[in-house]
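Chemist: okay, here's the prediction I keep looking at, along with the sequence it came from:
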Amino acid sequence: MVTPSTDDIISVLETPIDINFDLPDPEDEGIEETDFQEQLDAIWKVCDRFDLQTDIWRGRILRAIRDREKKGGDGRGTGFLNWLKQREITKSQAYALIQLANSADTLLEEGQLDPTTINNFSKRAFVETAKASPDVQRLVSEAAQNGDRITRREVKQLSDEWTAMSSDLLPEVLKEKATEGTLPARHLAPLVKELEKLPDSHIETIQKEITNNPDVDTIKAMTSEAKSLSKYLDAAAQVQTLKRASLDIEMALDEALRLECLNTAADLVKQATQLEQTVAKLYTTWKRLGSLSDRLYVDTGASNPHLRSMLTCLETLTSEVIEVELDEGGKKLVRLRVMTEGE
C-alpha cells in the first residue's frame, strides 16, 4: 500500500489490462455442480480483490479532491460536485468510497492490518473492521494473516466472540460454554449489549437465571426480557407526566415483572411518550395555523370572497375547539379543546 510515484501510475495506465476469465460452460453437464460453483467462486474472489483495490484508490482520489476544494474552493463544494457530475458519480457513492479509503488508511496507520493481507477483505468488511474496537481489529487482522476470507459476517462473528468473552456481565459458566463451542457467541453478544443498559438490580436477576439454565433458549428469553426492561426504563424516563408525579418507576417495574406483564407496561409508557410528543406537535401546528390564518385575513378583504370562504371553513381547526372528522361520512367526529396555561 505504498503510494506509487507518477512514473509508476503512468506505466500502469499505459499498460493495457485485459481481464479474460475462462468461465465454465453452464450447459456442460459433465461438470459437477460443486466444481462449477468452486470455479466461479474463485473467479469472483479475483474480481473482488481487484474491485477493492480500485475502490480504495478511488476513495483516496475523491478525498484529495474534496479536501482541496475545502481549502481553496468557494465554500460550497461546487468544484467537488462538478468533478463528480463530470464522471457520473453520485454524492453518496463518492462518500462511500471515501469512507472505504479512510477505513483502509486507519487500519494501516494503526498497525492493525498487514498490507499484504488486504486482498483477503471484502469492501464492507474493511469499513466494519475500522469501526470495531482495537481488540476486534487485532483478531480480524490475525484471521486475515492466517489466510481467512474476511467478510462482514466474519467481522461480526469475531466482534461477538470478543464482546462475550471480555464482558464482566456474563457468568463464567457461559464463557466456558462459549469457549467449548457448545454455546454460540452470536447469542451472547446481544445479551451483553442489553445488560449494559440496565441497573445492577435487574442485571443480577438475569445473571442468576442464566447461571441456573445456561442454554440457548434461556439466553434468548433473557435477552428479550432485558430488551423490554431497557425499553420500559427509557420510555418511562421520557414521559413528562410521570416525572411530575411522586412515582417509583423501579417499583412499578418490579410489579410488572412479578405479574408477567412487562411487555404491556413497556408498550404503555412508550405510547404515553408518543402521545405527549404528538400533543406538543399538535399545539405548535395549531398556533402556526392560527397565525397564518390571521395574517391572511388582514391581507384580504370583502373583494376576495373565495379566500374569506376558505378562512371561514378552516375555523374548525383554528378556533379554541378543534373539530376533525375521522371518516368521510362525518359519522365519527373528534373535538379537542385547547386550554393553555402560563402564556
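Modeler: Yep, that arrived. In this text the structure is predicted, and so the values were computed from the model without any measurement.
Chemist: from here on, contacts and neighbour counts on C-alpha atoms
Modeler: Noted.
Chemist: how far away from the center of its chain is stretch 243-250?
Modeler: 32 Å (CA atoms, centre = their mean, to the nearest Å).
Chemist: what lies in contact with that stretch?
Modeler: Identification of contacts with stretch 243-250 by CA atoms under 8 Å, 6 or more residues apart in numbering yields 233, 236-237.
Chemist: equivalent analysis for stretch 294-309, please.
Modeler: Contact partners of stretch 294-309, identified using CA under 8 Å, 6+ apart, comprise Leu311.
Chemist: below is structure B, check it against A:
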Amino acid sequence: MQELPNGVELEFQLPDPEDDQLSDQEFQRQINTAWQVCDRFDLQTDIWRGRILRTVRDREKRGGDGRGTGFLNWLKEREISKSQAYALIELANSADTLLQDGRLEPEDVNHFSKRAFVETAQAAPEVQQMISDRLKEAEETNALPRITQRQVRQLSDEWTAMTSDLLPIEIKEKAANSSVPARYLTPLVKELEKLPESHQTVLKAEIAENPDVDTVKQATAEARYLAKYLTAAKQVQVLDPEAIDLESALEEALRIGCLNSTADLVNLASQLEQMVVKLYTTWKRLNTLSERVYLDSGTSTPHLRSLLSQLAPLSNEIIEVNLGEANSRFGRTIRLKILSTDTFTHQMNEPE
C-alpha cells in the first residue's frame, strides 16, 4: 500500500444547490458521482484498516500476554472500540477470501458500495460467483458496472427461492415468473430452518395449496412463533415433559388460532423464571454486601448506618417496593417473600 503524496486530498466540485439553471437530473448525477467515489474510498480504507488491525492483533497473539492486552491498549490509544476493530477485521477477511478464491479481482472492489461488498462477502458462494460473472460481462461490453446492496440482496433472495428444499415447487414457480417477489421467501426459509420436519411439512402444504404473497407472509409469521414456542418450552423449568405433551398443546393452539398468544405465554414464562433466578442471586448478593458494610461501620459512621437502614426493606425476606406514587390513587406496594430451600431447611430445624 503506497502512501499518498503530501497535500493530496479527496476533493470535489459539488453543484450549487441554488443554481436554478441546473436540472434536477444533472444535480442528482453529480451528487451520486461524488457519493460513489467517497463510498469506494471508504470501502478501500476500511479493508486496509482491517488488515492493519489483524496484523497488530496477530503480532500481539504471538508475543503478548495471551490475553490480548497489548492489542486492546493499541486500540485504546487510537480511540477504536473492540467491536469496531473486529468488524473491520471481518471485512478484511472477507475481502481477502473473495480475492484469493478468484471470484473478484482487486480492481473489482471499485465497483462496490461498502454495504454491497459486505453483503456480497456474507452471501452464498454461488451468489458471489453470479456477481463476479456480472462484473466480467460488464467489462467485456465496456460498461461501468455499479454493484449495490439492493442488487446483491435480490440475487441472494432469488438464489434462496430457487435452491431451498424447504420451499414447495409451486411457490418456486411463482418466484421464477415474478408473481411472488423472491424477497418474501428468504425470511420464510430462515424461519422454517428452525423447525422440526413435522412442522415444516404442515407449513409447506399450506404454501403449496395457496402459493401467494399473503400465504407466504402468514407462514413466515407462524414459523416464527412456532420456533419461539419450541425454544422457550425447553427452557421453562416448571413444564414437565413427562406430564404434558407440548407438541399436542401446540397443535391445539394452531387449531383454535391462538398460536401467537400461546408462544408469547411460554416465552414470558421462561423470562419470568430467569428473572426470579436473577432476583434471588441479586438479593443474596445485597445481603452479603449489607452485612459486610455493617461489620465495617460503627458509631463513627452514622450516615452509613442510616443508608443501611434505608436499604433494609430490600434485604429482608419480604421485599417491599412501591409501584407508582406511594400516596396516589393508583399507587401500589409490591411485596415479595423469598423462600429458598435454605430458608425451609432453617425453619424445619428450628426448635418448637
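Modeler: Yes, it's here. None of the values given here were measured: they were computed from a predicted structure.
Chemist: need the TM-score between these chains.
Modeler: The TM-score (TM-score structural alignment, normalised by the length of the first structure) is 0.85; 333 aligned residues with a CA RMSD of 2.8 Å.
Chemist: now a PyMOL select for only the buried ones of the contacts of stretch 243-250 of the first structure.
Modeler: Buried residues among these (16 or more other CA atoms under 10 Å), as a PyMOL selection:
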select buried, resi 233+236
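Chemist: now render the contacts of stretch 243-250 of the first structure as JSON lines, adding secondary structure and distance to Val269 of the first structure.
Modeler: Below are those laid out as JSON lines (DSSP: H, G, I helix; E, B strand; the rest coil; distance: CA to CA, whole Å):
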{"residue": "Leu233", "secondary structure": "helix", "distance to Val269 of the first structure": "9"}
{"residue": "Ala236", "secondary structure": "helix", "distance to Val269 of the first structure": "6"}
{"residue": "Ala237", "secondary structure": "helix", "distance to Val269 of the first structure": "9"}
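Chemist: distance check, the counterpart of Gln240 of the first structure in the second structure against Ser270 of the second structure.
Modeler: Residue pairing (TM-score structural alignment): Gln240 of the first structure is matched to Gln237 of the second structure. Distance of Gln237 of the second structure to Ser270 of the second structure, given as CA to CA, to the nearest Å: 8 Å.
Chemist: contacting residues for Ile147 of the second structure?
Modeler: Counting by CA under 8 Å, 6+ apart, Ile147 of the second structure makes contact with 111-113, 116.
Chemist: now do 6 Å
Modeler: Going by CA atoms under 6 Å, 6 or more residues apart in numbering, Ile147 of the second structure touches 111-112.
Chemist: next: Asn267 of the second structure.
Modeler: Ala232.
Chemist: and the aligned residue in the first structure for it, how far is that from Asp254 of the first structure?
Modeler: The equivalent of Asn267 of the second structure in the first structure is Lys270 (alignment by TM-score structural alignment). Separation of Lys270 of the first structure from Asp254 of the first structure (CA to CA): 17 Å.
Chemist: now Arg76 of the first structure
Modeler: From Arg76 of the first structure across to Asp254 of the first structure, the span is 55 Å (CA to CA).
Chemist: do the same with Ser159 of the first structure
Modeler: Taking CA to CA, one finds Ser159 of the first structure at 33 Å from Asp254 of the first structure.
Chemist: so between these two, which is more surrounded?
Modeler: With neighbours defined as other CA atoms under 10 Å, Ser159 of the first structure and Asp254 compare such that Ser159 has more, 23 against 13.
Chemist: show me where the stretch 251-352 of the second structure has its helices.
Modeler: Per DSSP state H, counting those that start in this stretch, the stretch 251-352 of the second structure carries helices over the ranges 259-296, 302-315, 341-349.
Chemist: so which bits of the strand or helix carrying Ala101 of the first structure are buried?
Modeler: Under the criterion of DSSP states H and E, Ala101 of the first structure resides in helix 91-109. By 16+ other CA under 10 Å, the buried positions in helix 91-109 of the first structure come out as 94, 97-108.
Chemist: average offset of it relative to the second structure?
Modeler: Compared with the second structure after the fit, helix 91-109 of the first structure shows a mean deviation of 2.6 Å (mean CA distance after the TM-score superposition for the first structure).
Chemist: format the helices of the stretch 251-352 of the second structure as CSV; extra columns: distance to Ile31 of the second structure.
Modeler: Output for the helices of the stretch 251-352 of the second structure, formatted as CSV (distance: least, CA to CA, whole Å):
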stretch, distance to Ile31 of the second structure
helix 259-296, 47
helix 302-315, 61
helix 341-349, 69
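Chemist: whichever helix or strand comes after the helix holding Ala101 of the first structure corresponds to what range in the second structure?
Modeler: Once helix 91-109 of the first structure ends, the next helix or strand along the chain (criterion: DSSP H and E) is helix 123-131. Here helix 123-131 of the first structure aligns to the second structure at residues 114-122, judged by TM-score structural alignment.
Chemist: which residues touch that stretch?
Modeler: With CA under 6 Å, 6+ apart as the criterion, stretch 114-122 of the second structure contacts 43, 94, 148-149.
Chemist: swap in stretch 53-68 of the second structure?
Modeler: By CA under 6 Å, 6+ apart, the residues outside stretch 53-68 of the second structure that reach it are 71, 89.
Chemist: how about 7 Å then?
Modeler: Residues from elsewhere that reach stretch 53-68 of the second structure (CA atoms under 7 Å, 6 or more residues apart in numbering): 70-71, 85, 89.
Chemist: between the biggest helix by length in the second structure and helix 114-122, how big is the angle?
Modeler: Using DSSP state H, we find that the single longest helix of the second structure is helix 24-63. If you take axes from the mean of the first three to the mean of the last three CA atoms, to 10 degrees, helix 24-63 of the second structure sits at 50 degrees to helix 114-122.
Chemist: quick one: name whatever helix or strand follows helix 24-63 of the second structure.
Modeler: helix 69-77.
Chemist: quick one: list the elements packing against that following helix.
Modeler: On a contact count with 3 or more CA pairs under 7 Å, 6 or more residues apart in numbering; DSSP states H and E, helix 69-77 of the second structure meets helix 24-63.
Chemist: mean shift of the helix it packs on relative to the first structure?
Modeler: Comparison of helix 24-63 of the second structure with the first structure after fitting gives an average deviation of 2.8 Å (mean CA distance after the TM-score superposition for the first structure).
Chemist: list the contacts of Ala104 of the first structure.
Modeler: Per CA under 7 Å, 6+ apart, neighbours of Ala104 of the first structure: Phe126.
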